[in-house]
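Engineer: from the sequence below, what's the structure:
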Amino acid sequence: MTSRLAKLFTNSFKLATSDLANQYALPVKSMTGHVVSKYGAASSRRLNEKVVEQMRIDENDFIFEIGFGRGDALKMCFERVSSGRGMVFGVERSGYMDEVARKRFILEIAETDKIRIDSAIDLRNLPYPTDLFNHIFHVDVFYFLRQDHLVDITRELFRVLKPGGSVTCGMQFSRLEKLTEHRILEQSQWDPMRCLQALEAAHFSDVQINYHKDAEMGEYQIISARKSLSPIQDLDPEELMRQLAMDMKKERLAVAMMNNKKEAGDC
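Structural biologist: Next up, the predicted model:
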């Protein structure tokens, strides 16, 4: 009997842990999803602040966040561009988080047109024209991207980033280690080399990881990279033509999608 109870407890623990891990990666509308997403937002709020500070956003910049969660960093970016010509864009895989953010920013979206939330189930095909953004950033996202998709996703980020623009990724090893201890993440998921190698493979420049200290949250890490002002100079001619052809197709589709959304909003 004791053995059966122990087995039942072990199986229940595995199911609960698995549910938490799934909700952390992709929150769904439920009590667990609400609690996990609130916890994730609270524990990463300071890190989001430091990442937004790192980007040194100008009021006329176009900013793109991948995986905006409950929208804390979207708000921080919006406050920096609200008085200029800039805009804040975001994509989120979770339909629940998408709904939460749209409700949170319903007035800003309707009255200012400076926050735009889009669906992008596949980050390898973003609904944006080439060379659109000054800054792209994410916190706690690349851990959940498939390894065999990561380089293609990073190449797509390279496409939509303006020459001279930056990519910034915020991490905090101490928090991620705790999530690993609780079996929410595997350490291999948040190995920063995954992100660094993908950025280099996508022809980003100045790829680096830097360690910082903050009085409130302790040590944290920021991965950063830039798109060269002459991003094509290091490509061989055949690779260049292949990428240009692919970019042209994606750009035509992206422009059509953006125009359709704008026309729908004007109706």
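
Engineer: can we go C-alpha only for contacts and neighbour counts from here?
Structural biologist: Noted.

Engineer: which residues touch residue 158?
Structural biologist: Under the criterion of CA atoms under 8 Å, 6 or more residues apart in numbering, the neighbours of residue 158 are 202, 204, 227.

Engineer: among these, who's most crowded?
Structural biologist: residue 227 (25 neighbours; other CA atoms under 10 Å).

Engineer: residue 162 is in contact with that one, correct?
Structural biologist: Yes. At 7.1 Å, residue 227 counts as touching residue 162 under the criterion of CA atoms under 8 Å.

Engineer: ranges for the strands of the protein?
Structural biologist: 62-66, 87-91, 115-118, 133-139, 161-171, 205-214, 218-226 (DSSP state E).

Engineer: nearest to residue 24, of the ones you listed?
Structural biologist: Proximity to residue 24, assessed across these by CA to CA, is greatest for strand 133-139 (12.9 Å).

Engineer: and the contacts of the closest one?
Structural biologist: Contact with strand 133-139 is made by 44, 47-48, 51, 55, 61-68, 157, 160-162, 164-171, as judged by CA under 8 Å, 6+ apart.

Engineer: if we use 6 Å, what do you get?
Structural biologist: For strand 133-139, the external contacting residues (CA atoms under 6 Å, 6 or more residues apart in numbering) are 61-66, 161-162, 165-170.

Engineer: now do stretch 9-25
Structural biologist: If you take CA under 6 Å, 6+ apart as the criterion, stretch 9-25 is touched by 33, 184.

Engineer: what distance do you get for the residue nearest the centre of the chain to residue 5?
Structural biologist: If you average the C-alpha coordinates of the chain and look for the closest C-alpha using CA atoms, centre = their mean, you land on residue 66, 2.4 Å from that point. Shown here: residue 66 relative to residue 5, a distance of 43 Å by CA to CA, to the nearest Å.

Engineer: next, the second sequence, to be compared with the first:
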Amino acid sequence: MEKYNNVMIKNVVKLCQIQAHHAILEVGFGPGLGLQEALKYLTDPRGRLFGLDVSEYMHEVARERLGPQLASGKVHLLQGRVECIPLPDHCIDGVFHSNCHLYWPDMATATAELLRVMRPGARMLATCDLGFLRRGVEQGFFKGVTVDPRPYMQALRAVGFLGVSMEDLMDEAKSFQVIYATSPPPSTTETQNS
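Structural biologist: A predicted model of the protein is given here:
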């Protein structure tokens, strides 16, 4: 499964346009593959990487994978749900995740919380493989999960994300989808007061 998801993870991290000094958040980091990939871009000492996952087991796996980076303070693992991200307002330059939005019970709160922690103009990207997910639903997996991306995209728009769109991509003969969204730029008043 790691190899299967790794294509999507590498692409979503690349599409995030991470700069060396950015603060980046991965939601639902699982075994830490996305965190490991994002670290390649965060070469400036100011660059920070945050991972949020509810699973203690995934925290253990990621801690093993990222031990030196955790010890140096470059990576911070946060345990919790996306509906209550333990980070201050407007501190994140980019957010990415893969498939985890399917499991968010309160989409409105989750998307509002993502927007809260993102800096103005920051990018949020999500990957999923709709073909794989639809086959899984047909075979009885993913019970109680909607694989339709439209409710997620509508929730992003409803809380104020801009440029919400979805694109079909292919890499290494694997097709998948990427959902894009951007936090609003600073308001004119905020810009004038800065």
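
Engineer: what's the TM-score for these two chains?
Structural biologist: The TM-score (TM-score structural alignment, normalised by the length of the second structure) is 0.91; 189 aligned residues with a CA RMSD of 1.8 Å.

Engineer: picking that back up, per the alignment, the residue nearest to the centre of the first structure corresponds to what in the second structure?
Structural biologist: In the second structure, the residue paired with residue 66 of the first structure is residue 27, using TM-score structural alignment.

Engineer: correct me if wrong: that match contacts residue 52.
Structural biologist: Yes. Counting by CA atoms under 6 Å, residue 27 of the second structure touches residue 52, with 4.9 Å between them.

Engineer: how much space separates residue 240 of the first structure from residue 31 of the first structure?
Structural biologist: Plainly put, residue 240 of the first structure is 49 Å away from residue 31 of the first structure if you go by CA to CA.

Engineer: and those two? Which one has more around it.
Structural biologist: Here residue 240 of the first structure and residue 31 are compared on neighbour count by other CA under 10 Å; more neighbours surround residue 240, at 14 against 9.

Engineer: among the contacts of residue 158 of the first structure, which ones are in helices?
Structural biologist: Counted as lying in helices by DSSP state H, out of the contacts of residue 158 of the first structure, is not a single one.

Engineer: in JSON lines, list those along with distance to residue 138 of the first structure.
Structural biologist: Supplementary listing: these in JSON lines, determined by distance: CA to CA, whole Å:
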{"residue": "202", "distance to residue 138 of the first structure": "17"}
{"residue": "204", "distance to residue 138 of the first structure": "16"}
{"residue": "227", "distance to residue 138 of the first structure": "16"}
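
Engineer: where do the helices sit along the second structure?
Structural biologist: Applying DSSP H to the second structure gives helices spanning 2-15, 33-39, 56-65, 67-72, 107-117, 130-138, 150-159, 188-193.

Engineer: need these in a markdown table (columns: distance to residue 78 of the second structure).
Structural biologist: Converted to a markdown table, the helices of the second structure look like this (distance: least, CA to CA, whole Å):
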| stretch | distance to residue 78 of the second structure |
| --- | --- |
| helix 2-15 | 19 |
| helix 33-39 | 12 |
| helix 56-65 | 8 |
| helix 67-72 | 12 |
| helix 107-117 | 14 |
| helix 130-138 | 27 |
| helix 150-159 | 23 |
| helix 188-193 | 30 |
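
Engineer: which one of those lies closest to residue 87 of the second structure?
Structural biologist: With CA to CA as the criterion, residue 87 of the second structure lies closest to helix 107-117 of these, at 6.6 Å.

Engineer: what range in the first structure does that closest one sit on?
Structural biologist: Helix 107-117 of the second structure covers residues 150-160 of the first structure once aligned (TM-score structural alignment).

Engineer: what's the mean deviation for that stretch versus the second structure?
Structural biologist: Overlaying the second structure shows stretch 150-160 of the first structure at a mean distance of 0.6 Å from the equivalent residues (mean CA distance after the TM-score superposition for the first structure).

Engineer: give the buried residues for that stretch.
Structural biologist: In terms of neighbour count (16 or more other CA atoms under 10 Å), stretch 150-160 of the first structure has its buried residues at 150-160.

Engineer: I'd like the residues you listed as TSV, with distance to residue 113 of the first structure appended.
Structural biologist: Shown next, in TSV, are those (distance: CA to CA, whole Å):
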residue	distance to residue 113 of the first structure
150	31
151	32
152	30
153	27
154	27
155	28
156	25
157	23
158	25
159	24
160	20
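
Engineer: which one of the residues you listed is nearest to residue 79 of the first structure?
Structural biologist: When those are compared for distance to residue 79 of the first structure, the smallest value, 22.8 Å, is given by residue 160; criterion: CA to CA.

Engineer: look up how far residue 33 of the first structure lies from that closest one.
Structural biologist: Taking CA to CA as the criterion, residue 160 of the first structure is separated from residue 33 of the first structure by 31 Å.

Engineer: please apply the same query to residue 221 of the first structure.
Structural biologist: 27 Å.

Engineer: do the same with residue 145 of the first structure
Structural biologist: As defined by CA to CA, residue 145 of the first structure lies at a distance of 19 Å from residue 33 of the first structure.

Engineer: same check on residue 179 of the first structure?
Structural biologist: Counting by CA to CA - residue 179 of the first structure and residue 33 of the first structure are separated by 16 Å.

Engineer: more neighbours: the two, which one.
Structural biologist: Per other CA under 10 Å, whichever of residue 179 of the first structure and residue 33 has more neighbours is residue 33, with 20 against 16.
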